[in-house]
Structures are given as structure tokens and as C-alpha cells.
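Engineer: fold the following for me, if possible:
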Amino acid sequence: MDRISVLGLLIGFVAIVGGQLLEGGHLGSLSQPTALLIVVGGTLGAVMLQSPYATFVRGIRMAKWIWRPPVVDSLQLIQQVSGWSQVSRREGLLALDGVVNELKDDFIRRGLQLLVDGAEPERLREVLEVEINTFDQEMKLSARIWEAAGGYSPTIGILGAVMGLIQVMENLSDPSKLGAGIAVAFVATIYGVGLANLVYLPMANKLKAHINRLVVQREMIVDGLVGIANGDNPRIIESRLQGYIF
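Structural biologist: The predicted model follows:
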């Protein structure tokens, strides 16, 4: 569980709700299902319209990374690559063939298979870097659906405010209906701006930070595999990979 994400979200909402209470308001005035429907539903529709299906679904699934980030155990990977380099120096690259099928990570398995198959170091790097670039672009496109939601949400909130004011204008002769229209108008703006700046945009930035960590991890693996292909000393490979840890 990423505690700082939970804490940050709680602090943001508590600050807004607390400010409302300190000003003498009450929570009921911020509870407007109609405004919430307009803002959330409108934002969702806009994001779905701009996104390919696969990108949208991947972005929704990535939302869980906010609470449970992908595990990146760089030290364990460094030890693993160092072990492979020692085996290859003692017994040759073909000795690593039995390790390939034991790996769960598809990227590492493909890279090690290329190494075992005798790919030239530069060719090995070229093939794996193309895969890294594709991975980086696909994942960041998916993360940007939340960034897009942060851009659309305030505008949809303003749209909800205008709709509320239209209701007010249509019911000027009936004072009993004016309050609901005015409430929707102002609360829709709060929902739009609040969700954009407290939820959507921070989520997009955190997801992109996690993606960067995964990309660096893959670059570290490539560097290690290329070092093995070049016949570098295991200690040199391990020392070089330590530089990827941050």
C-alpha cells in the first residue's frame, strides 16, 4: 500500500471540507448527486471518445498502481544478472538455456533467450531498446487518460454550472426551485476543478513516475545482458548496474 497516496488524498479532501465547515457551511451543501453525475459522466465520456479501447482499458487498470505500485526490486535483479554473468564465464552462454524457461518476466526471458542464441551485443541492445521504447510509449499513453480527465473535468464543471443557471432562469417565477439550480451551478464547478487537481492530474503524474521506474529497470537489464554478451567481468557488470538504483 502506497501510504503517501492515501495520506495526500485524505489531506486534500479534509482541507477542503474543513475549510467549508470553518466558514460556517455544512457538508450537505457540497453533496449534489446531479452535479457529480454531470462532471464524472461528462469527463468519462470525453476521455473514452479520445482514447482507443486498449489504451483506455489499460489506463483504468493502471489506476491500482496509485495504491499498490508495481514492485521493482533492483537489488535482486542485479544479483540475478551478476549470477548469470558468472555462469556464462565458467560454462558458456549455453549454460543459461535452462534458466530462460524459469523466468516469469517476458522482457527478461526474451532478452536472455537472445543472449543464449548468440546475438551480437549491439544487435541485442538494439532489439531490446525498441521493445523498451514501445513499452514506454504505450504505458504513458495509457497514463495520459488521467491527464486528459484533468483537462476535461473543469470544463465539464463549468458546463454543469451553466446548466444549473439555465434551470434558475427557467424557474425565476418559482423561488422554491431556485436554490437547487444555484447549488448545482456552483457545486459542479467545485467538483470539476477539485477532481482535476486533487485526483486526476496527481494520478497521471504518479503513474508516469512508476512507468519511468519500470523503464529504468528494463534499461538496467539490457545493460547487464549486453555486458554478459561482451564478456565483461561480473564485478564490473554489478558495479555498473548499481548506478541505476535511485
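
Engineer: contacts, neighbours, all on C-alpha from now
Structural biologist: Will do.

Engineer: so for the chain, the centremost residue is which one?
Structural biologist: With distances taken as CA atoms, centre = their mean, the residue of the chain nearest its centroid is L207 (2.1 Å).

Engineer: which strands and helices lie in contact with the helix or strand encompassing it?
Structural biologist: Per DSSP states H and E, L207 falls inside helix 201-230. The helices and strands touching helix 201-230, judged by 3 or more CA pairs under 8 Å, 6 or more residues apart in numbering; DSSP states H and E, are helix 74-91, helix 106-116, helix 121-170, helix 234-242.

Engineer: could the ones you listed be laid out in JSON lines, adding mean neighbour count?
Structural biologist: Shown next, in JSON lines, are the helices and strands packed on helix 201-230 (neighbours: other CA atoms under 10 Å):
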{"stretch": "helix 74-91", "mean neighbour count": "17"}
{"stretch": "helix 106-116", "mean neighbour count": "18"}
{"stretch": "helix 121-170", "mean neighbour count": "19"}
{"stretch": "helix 234-242", "mean neighbour count": "17"}
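
Engineer: and this one, so I can compare the two:
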Amino acid sequence: MKASTLFGILCGFVAIFGAFLWEGGTLGALIMLPAMLIVFGGTLAAGMAGSSMAQVAKMPRLFYISFFPESYNIKEIIEQIVEFSVVARKEGILSLESRLKFVKHPYLKKLFQLCIDGADPDTIVRIVDSDMNYITLRHNANINFFIKMGGYSPTMGIIGTVMGLIATLAAAGSDPNILIHHIASAFIATMWGIFMANIVWLPVGDKLKSLHEHEMTLLHVMLDGAYSVQLGEMPSVIRAKLMSAFPLVEQELMEKDFAFKRSQKIRIGKKLNIESERIFEHKSRVKV
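Structural biologist: Below you'll find the predicted structure:
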């Protein structure tokens, strides 16, 4: 998922403008400032009018998030939750406090801290539900902003086209070069409006929506995990419950991966035991 949006947009630029150059066009022919001002300026103005200055000011950060999203490995988080459940069953829930520094995701750390502080499971569920509702509201505002920009952009392109045709008709009977310039400006406005909508605005909105869905899945996994750890459920039950977030094929692969890691730990543990026994025997012989 990382950088796929940036790569996709770059591929869109290369494919469309590359095909135009292949047909004998020049990039300079597509750069007409009046047409681009109508499309870009009009789209931003419409977005600002339909939302707020604060929302427009967030655009650079939202672009960065869609281009370089922060990603957490859900499989690693599940494994960490299972490990914490083993410790909690053996040593008690309070023993997890010293291990919180190893938790990478801040929200999972928050949930385990609530468990350690003695919050009952129902309270934790209510807190997470409230957090998820507010997160959804914020994310939907950002997603809808880009989707609306994708709707405004082609309309601004049409406005630019109409204005170009009006200028063409107004200059009828004058220098043919001026007429050709106005006609080109009209079509270029439409091109930029459609291009920006389908290569930039709508894809970024879709990426933000995809990131939101991924985050909601992650929050559900962490909530179910922390809830189960606090209830003292068996680690194997917790793993099976959390793995249901994945398709069956991925669940089978995860089971094999977990089994391999478990066998590795057992093998390492046996080696350490054998080594410690050898050291003990060696020390006993030295004493004799």
C-alpha cells in the first residue's frame, strides 16, 4: 500500500502525456495559463467555498498521507497481543506495564494501559466506539473534500471551454491565429479538468477511504485483542478470533508462519537448555 498512489499518479501522467507526445504533440501546447487558471483556481475556490480554509490548509498533509501512508503490520500486532495474553495469564495483567515500551502502535498501547489501570471491559468498548465514531467523522470530511474536488474539476473545465468558445466567436473575422489559439484554449481547459479529476482528486479520495477502512479493521483487531486479554481468554482462542479479520487463505498462511516461529522458539529453547546443562556439568567437574 505504501506509495502506490504516488506511483499510480506518475504512471497516469506518463501514460497520457506520453501518448500525446507519441502522436507528435508537444507539452508546451498543453500549457495555457488562462485555461489552467480557470481549472485549478476555480476548483480550489469551489472547494474552499464548500468547506473551509482549515480543510484547504490540510491538503498538503493529506496528499502526503495518501502518498506515504504510515502502515502497521496487523499480523505482527496479532502476534504481540497473543504474547501479551500469555504473560497476562501467567503473571497477571499488571505485569504488562513493563512491556508497554515494546508496543509500536500508540492506540494498542493506550488500550493495554486502560487494562492495566483497571478499566472494566465495557468501559474500554465504549471508549473505543467513541474514538472510532470521531475518527470516522474526521476521515469522511477529508474523503468527501477530495471527492467534491473531483466533481468540481470537470465542471471548471467545461466553464473554461465555454469561455474559450465565447472568445472565439467574439473574435470571428479577425486573425485566424487568434481564433485557433482560443479554440485550443477551450479544449485544453476541458482536458485539464477531466485529467485532474480522474488522475489526482478522485484517486486520492479513494486512497484516503482505503486507508480509513484499513485503520478501522486495525482498531477492531486491537479492541478485540485487548478485550480478550483482559478477560483472560486462552492465547490460542485469541489468535483464532483475531485471525478472522483475514481471508481463509491468509489465515492458513499465518497459521503456518506461527507454527514455524513456535518451532523455532522451541528449538532455540532446547539448545539453550542443553548448553546450560553442559556449562553446569563443566563447572561440576572443575569443582571435583
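
Engineer: TM between them?
Structural biologist: The TM-score (TM-score structural alignment, normalised by the length of the first structure) is 0.88; 246 aligned residues with a CA RMSD of 2.4 Å.

Engineer: can you lay out the helices and strands packed on helix 201-230 of the first structure as a markdown table showing distance to V57 of the first structure?
Structural biologist: Supplementary listing: these in a markdown table, determined by distance: least, CA to CA, whole Å:
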| stretch | distance to V57 of the first structure |
| --- | --- |
| helix 74-91 | 28 |
| helix 106-116 | 21 |
| helix 121-170 | 8 |
| helix 234-242 | 34 |
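
Engineer: closest one to Q20 of the first structure among those helices?
Structural biologist: For these, the distance to Q20 of the first structure is smallest for helix 121-170, at 19.0 Å, taking CA to CA.

Engineer: and the helix or strand following that closest one, how far from the second structure on average?
Structural biologist: On the C-terminal side of helix 121-170 of the first structure, the closest following helix or strand by DSSP H and E is helix 178-195. After superposition onto the second structure, the average distance of helix 178-195 of the first structure to its aligned residues comes to 1.1 Å, using mean CA distance after the TM-score superposition for the first structure.

Engineer: what does helix 178-195 of the first structure contact?
Structural biologist: Contacts to helix 178-195 of the first structure, defined as CA atoms under 8 Å, 6 or more residues apart in numbering, come from residues 29-30, 32, 34-36, 38-39, 150, 153-158, 160-168, 171-172.

Engineer: what angle do that helix and helix 201-230 make?
Structural biologist: Compare the direction of helix 178-195 of the first structure with that of helix 201-230 by axes from the mean of the first three to the mean of the last three CA atoms, to 10 degrees and you get 20 degrees.

Engineer: picking up where we left off before, residues in the second structure aligned with the helix holding L207 of the first structure?
Structural biologist: Correspondence between helix 201-230 of the first structure and the second structure is established over residues 202-231, with TM-score structural alignment as the criterion.

Engineer: mean per-residue distance, the matching stretch to the first structure?
Structural biologist: Its match in the first structure and stretch 202-231 of the second structure itself, once the structures are fitted together, sit a mean 0.9 Å apart by mean CA distance after the TM-score superposition for the first structure.

Engineer: now that stretch: buried residues?
Structural biologist: For stretch 202-231 of the second structure, the buried set under the neighbour-count rule, 16 or more other CA atoms under 10 Å, comprises 202-209, 211-212, 215, 218-231.

Engineer: stretch 179-193 of the second structure now?
Structural biologist: 179, 182-193.

Engineer: and which of these is nearest A57 of the second structure?
Structural biologist: G193 (21.5 Å).

Engineer: tell me how far the closest one lies from L6 of the second structure.
Structural biologist: Shown here: G193 of the second structure relative to L6 of the second structure, a distance of 19 Å by CA to CA, to the nearest Å.

Engineer: go on, L114 of the second structure?
Structural biologist: Counting by CA to CA, the gap between L114 of the second structure and L6 of the second structure amounts to 38 Å.
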